[in-house]
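Q: Give me coordinates for this.
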Amino acid sequence: MGRTGKGQAGERGRIRRLFTWKKLLGTFFVGCLLAMGAFYVLYLMVPVPTANADATLQSNVYKYANGKVLARTGKINREIVGLEKVPLDVQRSFVAAENKTFYKDNGVDIKGTVRAAWNTLTGKGKQGGSTITQQYVKNYYLSQDQTASRKLKEIVIALKVDQNMSKSEILAGYINTSYYGRNAYGIQAAAQAYYGVDATKLNVAQGAYLASVLQAPSQYDWTFAGPEGRKLVEARWNYVLDNMVDEGWLNAGERAGMKFPAPQKPKAPKGMSGQSGYIVEAANAELMRQGVSEEDLKAGGWTITLNIDEKKQKALVKAVDKQLEAKLDRKGDKKDATVQAGATSVNPKTGAVVAMYGGIGATEHWTNNATRRDYQPASTFKPLVLASALDNHSVTQDGRKIGLGTIYDGTSKRKVVGSAVAFAPENEDDQNYGPVTVQKATNSSINSVYAQMIVDVGPTKAKQTAIGLGMKDGKDFGATPAMSLGVMGASTMDMAGAYATLDNHGVKVTPTLVKSAEHKDRKADPVKSIGDQVISREAADTTTKAMQGVVQSGSGTRAAGDYEAAGKTGTSENNRSAWFVGYTPELVTAVGLFGEDVKGNQVTLTNTINVGRANGGKTPAEIWGAYTTTALGGGSSASFDLETDGTSGGDTGLPTPTETASDSPSPTPTATGGASTPPEPPTPTGTTPTQPPTSTATTPPEPPTPTGTKTIEPTIQPPPDGTGIVDSRPGDQ
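A: Next up, the predicted model:
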């Protein structure tokens, strides 16, 4: 036993000699030095990495002209904003919630980090213990993994970031990269998701709630939280505000009067369905024409404010729904399903596209019917021919100046005179009108008159005028007599632009969707929507006067309302498209119907929306009238301020169309004279006759054309380059 006791005492002595306080202290210091050395090596070896894959992703935000969000696009709902756009007291609410020493520390909270690590190791749960700088580093450069290696990297990078970035930059990065719930990344998306405002409009109470929600986005969403969850988030909110008072950032009296700002209920994200997709697609195309690359748009971060007027946009959709969609059976009738509608509405004074209708819905029919150019505008092109004749001071084949009172031969299938390319278009229903004024020919959309007029003007000159007004050139835009019937391709936006230029007294108007487009560090140049004088005011205003007759007593009477209006109908070959394009002094709108089967082929509109032809004077004019009435608040007292050429094509007392050529023969030009009208008595120089030749003056008054009369299907094709008459049937009203 004695030896055993001595052995134990000796053992204890050896232990004391091995673990003296000096040795323990020395080991501790050596360990600290080694740790510091290792950390220094780590500090040198760990670089500040590039941003992680999701940190810089943003959505593009598209807004109505009034600032309300129309759509958001992109993988992540984030819109990065500068700190200057966040109120100072809102900025401080985040500091009060997460890191009161933020403005003083070096980016790392050693005590908090050690405490969090200890709690994690001892099974008390994973805890952050991070500064705002560390959380920013985690969000922007690293991942959300709770591992020791990731935590070490976080500390090292946070120290470096704090040395190289200002506190404002770090705070901005933090609030822009954090996740707030409701699929909202960053404070701007969170402000919209929870309070329906931009970040710049947040107040301190709302800011304190958003700062609170970061701790547990799902648990602290007021809408979905249970009684216990609401108690927790309200306690967190009070904690944030009390900290602000302690730091001197908030007045105690103001704090005492604050009430918890319950957020709004979640709303479905503003996506690409309905008309939004069409508008976003068209806006992106406009931005790319202005030099913004497709890659730049896909990267996100753009705030794009549109010229779209929310009220007018809804009015246009409602008009199409009521006048067209409510009358179709898309699911049960294959023919009804072929009808597509498109429309563009423009402010003629600014060029702003205030409303657009692209189709039944961008997720159902992606092709934008408002911007597509694969359908013919038909007789909506005729006013551009008239504008060209007036602007070029053109004369008929027998030397008479062309004006609204100029008399032409309205005989159906009449061969044009003076053209190297033969052309003999048929009028609607093959009607023979005999001698008619240009005004009457415009009202009734007489093909034979406008075919001769474009020859008188010169097809090349007419094409130049059309392009100057806003039409787009293309391989199908041939300078031939058939061009008078609108056989080229055009979109509703093209036609709205051309008519807007006429409405704007001949000053070029380019329809523009994008009001402004801003990234955090750059802007896109807007389209120059108002240009130069492209035709004379007299020519533009006289054309407007002619089209007023179309609405008052011609083929477009269904577009009439409590406003002054001018417009033109159009129906293309085989009734594949039907149009009404018109304007008031304040608003220009082009409406088109297009026949398209499930394979995307063009088909006839006949016997779809109504029995017989779906001509432009029916449903398109009805849509136009319904929309315009609502868009103008029920009507308008605005008047056209016209400076015309002084001619008048009064619509009474003129020869009437004949049912057959034998009932009342229409005079035709002689083969040698090349005149476009029968001989007339001499008139004073510089004037045009306003009455038809006396030989036909006794023709009885014209009966009204029956509504809905079945017409002959048009079969017109652009004439070949050779000779040979194109025998066509382009019926158009």
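Q: From now on I want contacts and neighbour counts done on CA atoms only, so please keep to that.
A: Noted.
Q: which element is the most centrally placed residue in the chain on?
A: A centroid search over the chain (Cα atoms, centre = their mean) returns Ile279, at 2.9 Å, as the residue closest to the centre. Under the criterion DSSP states H and E, the helix or strand holding Ile279 is helix 276-289.
Q: Now do that helix: which elements does it pack against?
A: In this structure, helix 276-289 packs against strand 69-73, strand 514-518, with contacts taken as 3 or more Cα pairs under 8 Å, 6 or more residues apart in numbering; DSSP states H and E.
Q: to compare against the first, here's another:
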Amino acid sequence: MGRADARRARQGNARRAKPKQRKPKQDKSFIRRLFSWKKILGAVLGVILLGMLGFLGLYLYVDIPKTSNQDAAKQSNVFQYADGKIIARDGTVNRETVPLAKIPKEVQNTFVAAENKTFYHDSGVDLWGTARGILNTLMGHGKQGGSTITQQYVKNYYLTSEQTVTRKLQEIVISLKVDDKLSKKQILEGYINTSYYGRGAYGIQAAAQAYYRKDVEKLSVSEGAYLASLLQAPSQYDWTSATPTGRKLVKQRWAYTLNNMVEMHWLSPSKRAKQTFDSAVPKPPKPLPGVTGQKSYLIDEAKRELFAQGVDEKQFEAGGWTVTLGIDRKKQQALEKSVKHRLLDDLDAKQRKDDANAQLGAASVDPKTGHIVALYGGEGPPKHYRNNATREDYQAASTFKPLILASAMESGAKTQDGVPITPATIYSGHNRRPVVNSTKPFAPPNEDEHDYGNISVQTATNNSVNAVFAQMGADVGLGEIKKTAVSLGLNGERMDVQPAMTLGTMGASPLQMAGAYATLDNHGKKVTPTIVTSATHGEEKLRLRDPIGGQVLSQRTADTVTSVLTGVVNDGTASQAVKNTAYEAAGKTGTSDDDKSAWFVGYTPKLVTAVGMFGESPNGGAQVTLKGTGGGGRVNGGGYPAQVWADYTQAALGGRTGDKFQLNTDQGAWAAPTAVPTPSNTPSATPTPSTSPSETPSHSPTPTGTPTETGRPTGRPTDPTPTNTGFPDGGTTGGDTTDGGTTTGGDTTGGTSRGPGGGNGKGGLTDFN
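A: Model (predicted):
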């Protein structure tokens, strides 16, 4: 065998060698056997199949209802006084169905653009939006998720507004069948005519009358866009009563609607550019049929309150409710009579054009229950639609100052010299004194440019001295003051945190101010004025929020501020109007810039009433001055507002005039202080050098003596401000009086000595704000 043969033999033997053995297959894990992709796919397909079979069964089982829902048979709503006497019945259904052809095409398109751009092409159901809505319902997130116009029409006409999965599934099935049975025009017509627009208006014709006082065929595209925008939140988006946030949202919704119309080629860009929201702003609401005067204000406020507490607006307008108000008929009549006697009888718009500008609003609250017992909103529709008692567009002026003092005491604030702020703390009342450590330069004038010199906080409150409270605002901190004001019920959205806020430049309503002062009267426990005391629907009784809340101010702070405010009534800016009253009272006047608003907010141990007087042009409603009203000069808080308050309070209290404040304090005008107030060596109020003569008095020594206190007399409470001859500005003890004090003036309206009042012998103030 040659070498070649031997090599081939070796290679053949190698090929015949025993092959390598393969490793045996390992068993699959339990998880992989349980969740194989085939099984997962089969499970998913099975669920889909079951869902399809279930939906098919539901589709075959559920049919289009033969009749409309229960809203078609509406009932009356009954409103009644606290004693059960009926105020009014709201039983007329405000709806008039109109054919689609009567609605301008552009107005029709606003509803499609706002709610469902794909309406003309979809199957009547938005599956993704509906699924989202069902998920939100199951998660308890309430009314969320998208619906087509067809779905909303089905809900309006056939179903109810309840938020359940069953109702949502019914809506899907019926919507598919309705879309198959009816034309898109029929569905759109039904939707526009069955939707609720607020103001008791069902359907677009009623809405056109309620908001624009015109028939539907005369609506513009801007007006149509506003009505279409309303459907998302009728009460929140009603321009007349909307909050600043509500107004912002409805304007955004209006613009969104018109922009969608451009996108869908239903409105040209040039015509869109010409649309302004001003042309879409609605007119004030009209009263309910047969309801005029104060009744319309009472009912509107009751509705607003119920809707704010979660009552579905559409369900309420369907009727069947009995609503009891806390309004005391006798007090309501007394308030209306006092306004007529003390203000309206004094006005003559035919002889004096300024008299036509005067508007008055008032709210009276029981501080123990929080119930609104009387409310005056104006002369009432058709003379005046807007409720003056709840409007927030006029400045609160100096009625805000007690809240600054409350914030100072509650937060333990100190002056620039580290002296705790109390009613006895000495501040500078120099006119136009620059505020120390202000967030921006600020040197406000006092009323009539009056210079008070160094005075106590009590005296400054009595005479509403701007210079003192401007500095106190910087000492306390503007943010802290806003926090206190909001806790007492004022609207933080209307409060610009600027130095001028210390003068009450924020908007506030008489009702809000009544609530803030009621909290003071209630020893610091929060009072939220409430007009509805009971609301029932059939056998169901609505659970209402308690008007009395927790402690937002300490009792000592609240009672001290009350004590201070007795000085305003007895010896300050309101004393002339209420000097002959037979009851113990506290309160504060206020007059805003250019005399556009004048206020008095006062209270007794049993009753809190805020009276606001506003200058409003009868032509367009713009804010105007009150000067010249009644044939006089300026209108101040101590004038008409305090007079109305005093007259009403006397009548409302009746035989309860002997009630006394039970205050836990030893400070202020109500109680004799137990300690002598001692100004610091360099008072917080030390004037900053200025070229103004009033800022550089000829006699400006630092107070050297400790002021002495006058004891509390047995008669009317007095200002505890010390009698002192060592304060700047010369003179002896006063001068800031309405009668022109000279050497013995004092800070009173009659000229009797009461404490360190600026002492320059000028006097002659006609009003102290």
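Q: In structure 2, what sits opposite Asn601 of structure 1 in the alignment?
A: Residue pairing (TM-score structural alignment): Asn601 of structure 1 is matched to Ala622 of structure 2.
Q: surely its match meets Tyr394?
A: No: under the criterion of Cα atoms under 8 Å, Ala622 of structure 2 is not in contact with Tyr394, lying 10.9 Å apart.
Q: Tell me which residue of structure 2 lines up with Gly361 of structure 1.
A: Following TM-score structural alignment, the counterpart assigned to Gly361 of structure 1 within structure 2 is Gly380.
Q: contacting residues for the residue lying closest to Gly634 of structure 1 once chain neighbours are set aside?
A: Distances taken as Cα to Cα, 6 or more residues apart in numbering put Asp562 closest to Gly634 of structure 1, at 7.4 Å, once the chain neighbours are dropped. The neighbourhood of Asp562 of structure 1, defined by Cα atoms under 8 Å, 6 or more residues apart in numbering, consists of Thr629, Gly634, Gly635, Ser636, Ser637.
Q: Please pull up the equivalent of the last one in structure 2.
A: Taking TM-score structural alignment as the criterion, the aligned counterpart of Ser637 of structure 1 in structure 2 is Gly658.
Q: Counting neighbours, what do you get for the closest residue in space to its match that isn't next to it in sequence?
A: Take Gly658 of structure 2 and drop its neighbours on the chain: the residue closest to it by Cα to Cα, 6+ apart is Tyr583, 6.0 Å away. The burial metric for Tyr583 of structure 2, expressed as a neighbour count using other Cα atoms under 10 Å, is 17.
Q: Repeat that for Lys311 of structure 1.
A: 14.
Q: From the contact counts, what lies against the helix or strand encompassing Val137 of structure 1?
A: For Val137 of structure 1, the enclosing helix or strand under DSSP H and E is helix 132-140. Applying 3+ Cα pairs under 8 Å, 6+ apart, one finds that helix 132-140 of structure 1 makes contact with helix 148-164, helix 167-177.
Q: where's the residue nearest to Gly658 of structure 2 relative to Lys606 of structure 2, distance?
A: 10 Å (Cα to Cα, to the nearest Å).
Q: Find residues that contact each of these two.
A: With contacts taken as Cα under 8 Å, 6+ apart, the residues that reach both Tyr583 of structure 2 and Lys606 are Asp659.
Q: For stretch 294-309 of structure 2, list every residue counted as buried.
A: In terms of neighbour count (16 or more other Cα atoms under 10 Å), stretch 294-309 of structure 2 has its buried residues at 294-303, 305-307.
Q: Apart from its neighbours in sequence, what residue is nearest the match of Gly361 of structure 1?
A: Nearest non-adjacent residue to Gly380 of structure 2 (Cα to Cα, 6+ apart): Gly293, at 3.9 Å.
Q: okay, now the residue mapped onto that neighbour from structure 1: neighbour count?
A: Using TM-score structural alignment as the criterion, the counterpart of Gly293 of structure 2 in structure 1 is Gly274. For Gly274 of structure 1, the tally of surrounding residues (other Cα under 10 Å) stands at 18.
Q: Three-state assignment for Gly274 of structure 1, please.
A: Using DSSP: H, G, I helix; E, B strand; the rest coil as the criterion, the local structure at Gly274 of structure 1 reads coil.
Q: circling back to that earlier point, rebuild the buried residues of stretch 294-309 of structure 2 as CSV, extending it with distance to Tyr61 of structure 2.
A: Formatted as CSV, the buried residues of stretch 294-309 of structure 2 follow (distance: Cα to Cα, whole Å):
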residue, distance to Tyr61 of structure 2
Gln294, 53
Lys295, 50
Ser296, 48
Tyr297, 49
Leu298, 48
Ile299, 44
Asp300, 44
Glu301, 45
Ala302, 43
Lys303, 40
Glu305, 42
Leu306, 38
Phe307, 37
